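In: how does the following fold in three dimensions:
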Amino acid sequence: MFTGIIEAKGRVARLEPKGGDLRLLIETGDLSLADVQLGDSIATNGVCLTVVDLPGNGYWADVSGETLEHTTVGTWSTGQPVNLEKALTPTTRLGGHIVSGHVDGVGEVVERYSDARSERFTLRAPDALAKYIAHKGSITVDGTSLTVNQVDGAEFELNIVPHTLKWTIMDNYRPGTRVNLEVDVLARYLERLLLGDKAAESGGGLTLDFLAEHGFTRR
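Out: Model prediction:
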């Protein structure tokens, strides 16, 4: 588990295709690895990766086909900067929100403009994730815990202060940049709880008809 508070920026040092999936080396820059052991987790642009080797200046991780399919990892290139966060401990300040490192989908930056000392970003999420994104709710973008300012359909707006621009990779974002998105884990569990017994049915999902039938909305 993570908090979404980025600890350092690293970079992709090597990419090695391995029998249909991928092994990669991440150089960690200012992120101390003194307390990291083999098997530990490090969120890399929001993707929970398991450390399989520690060469000294970074870590190697294996990336499965599942992760390549549902995140931006398959588009990464050598030298690309990435956000880094080590797994939280019982004494970690929860400055962001609870982040699992399990990416829900890939979004896209639609617009960016300056607003005083901040930068405003509009992002588009996959349609299937729109229901989980709420005004003033939390969302993780490339591993960064952020607050949603506005929501319009599948698009949402973020206000990014100078500190976040400096210490994450967000200052590199331009319209068209693709990003890893993780919605608030509480929203995912709430959906399953609302389904009740129907959660055990194959193909069951939360629909407008279901909500109306159970008194949550009006047809």
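
In: every contact and neighbour count from this point should use C-alpha atoms.
Out: Fine.

In: what's the burial count for G56?
Out: Here the neighbour count serves as a burial measure; for G56 (other Cα atoms under 10 Å) it reads 10.

In: try the one 10 residues further on
Out: A total of 9 residues lie near E66 under the criterion other Cα under 10 Å.

In: next, the structure of the following sequence, for comparison with the previous one:
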Amino acid sequence: MFTGIVQSMGRIVRLEPRGGDVRLHVDTAGLDLSDVQSGDSIAVSGVCLTAVTLATHGFAADVSNETLSLTTLGKHKAGDPVNLEKALRLADRLGGHLVSGHVDGVGKVVSVTPDSRSQRWTFEVPTQLARYIASKGSICIDGTSLTVNEVNGNRFGVNLIPHTVEHTTFYTRRAGDAVNIEVDVVARYVERLITGQEASRIDETFLKQHGFA
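Out: Sure, this is the predicted structure:
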């Protein structure tokens, strides 16, 4: 698990084809890896990856075709910046919200508008994800925990303060760019509970209609 609080910006060193998928090599810049071991999880622009090799200022992770096709990692190239966050420890502060690192889909930047010293960003997501996004709820974009301002169909808006823009890959983003989207896991569980309750009511009605209850 992660918090969506980006700890450092790194850069992709190279994407090495391996047997049909890819080994991703990342320069972690200022991220301290002294407490990271092989097999630990690191979020790369919101995608939970397992570090298979470690260096002083970098690591490598294997990325499956499934991950490449469902996230923006498959479109990255050497030199591209990425947001980095080490896995959450139980004693850590939860400054953002609970993030799994399992990207739900790819959205895109619609517009960026100045708002005093901040910026108002509008994003568009696939229709099947829009129902999980609520005003004043949480959303994770490229591994960054953000608060939703408003929702309009399959578009939603957020405010980014200067610190967030300067210390994440948002400073490189422009209208039309693709971004990784992870919806709030709480919304997923709520849907599951509601769906389960509806299914139970249908089963109970069926049994009563046929004299089994």
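
In: what about the strands in structure 2?
Out: 8-18, 21-27, 41-44, 47-55, 58-63, 81-86, 105-115, 118-124, 138-141, 144-152, 155-160, 178-183 (DSSP state E).

In: which residues are in contact with the third one?
Out: Among residues not part of strand 41-44 of structure 2, those counted as contacts by Cα atoms under 8 Å, 6 or more residues apart in numbering are 2, 48-51, 82-87, 101, 142-143.

In: how about these, which pair is most distant?
Out: The span of the contacts of strand 41-44 of structure 2, defined through Cα to Cα, is set by A51 and D142 at 18.5 Å.

In: of those two, who's got more company?
Out: Looking at A51 of structure 2 and D142 with other Cα under 10 Å, you find the greater number of neighbours at D142, namely 30 against 22.

In: any idea how far T195 of structure 2 is from the closest residue to the more buried one other than its chain neighbours?
Out: The shortest distance from D142 of structure 2 to any non-neighbouring residue, by Cα to Cα, 6 or more residues apart in numbering, is to S45 (4.3 Å). Taking Cα to Cα, to the nearest Å as the criterion, S45 of structure 2 is separated from T195 of structure 2 by 31 Å.

In: quick revisit: what's the burial count for the residue nearest to D142 of structure 2?
Out: Each residue near S45 of structure 2 was counted by other Cα under 10 Å, and the total is 30.

In: so it touches K86, yeah?
Out: No - with contact taken as Cα atoms under 8 Å, S45 of structure 2 and K86 are classed as non-touching, separated by 11.4 Å.

In: nearest the geometric middle of structure 2, what residue?
Out: Most central residue of structure 2, judged by C-alpha distance to the mean C-alpha position with Cα atoms, centre = their mean, is G46 at 3.5 Å.

In: identify the residue of structure 1 aligned to it.
Out: For G46 of structure 2, the equivalent position in structure 1 is taken to be G46, counting by TM-score structural alignment.

In: D104 is in contact with its match, correct?
Out: No - the pair G46 of structure 1 and D104 fails to qualify as a contact (Cα under 8 Å) at a distance of 10.3 Å.

In: overlap in contacts of these two?
Out: Contact criterion Cα under 8 Å, 6+ apart; residues shared by G46 of structure 1 and D104: 180-182.

In: redo the residues you listed as TSV? Include distance to H135 of structure 1.
Out: TSV is the format used below for the shared contacts of G46 and D104 of structure 1 (distance: Cα to Cα, whole Å):
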residue	distance to H135 of structure 1
N180	19
L181	16
E182	16
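
In: now those in TSV, with distance to G39 of structure 1 and neighbour count?
Out: Formatted as TSV, the entries for these read as follows, by distance: Cα to Cα, whole Å; neighbours: other Cα atoms under 10 Å:
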residue	distance to G39 of structure 1	neighbour count
N180	23	25
L181	24	28
E182	22	28
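
In: as TSV, the strands of structure 2 with distance to L94 of structure 2 would be great.
Out: Supplementary listing: those in TSV, determined by distance: least, Cα to Cα, whole Å:
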stretch	distance to L94 of structure 2
strand 8-18	17
strand 21-27	25
strand 41-44	16
strand 47-55	17
strand 58-63	25
strand 81-86	13
strand 105-115	24
strand 118-124	23
strand 138-141	13
strand 144-152	11
strand 155-160	19
strand 178-183	17
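
In: closest to G95 of structure 2 out of those strands?
Out: strand 144-152 (8.9 Å).

In: between that closest one and strand 81-86, how big is the angle?
Out: 110 degrees (axes from the mean of the first three to the mean of the last three Cα atoms, to 10 degrees).

In: what packs against strand 144-152 of structure 2?
Out: With contacts defined as 3 or more Cα pairs under 8 Å, 6 or more residues apart in numbering; DSSP states H and E, the packing partners of strand 144-152 of structure 2 are strand 138-141, strand 155-160.

In: most tightly surrounded among those strands?
Out: Greatest average neighbour count among these goes to strand 138-141 (a mean of 25), per mean count of other Cα atoms under 10 Å.

In: mean shift of that one relative to structure 1?
Out: Comparison of strand 138-141 of structure 2 with structure 1 after fitting gives an average deviation of 0.2 Å (mean Cα distance after the TM-score superposition for structure 1).
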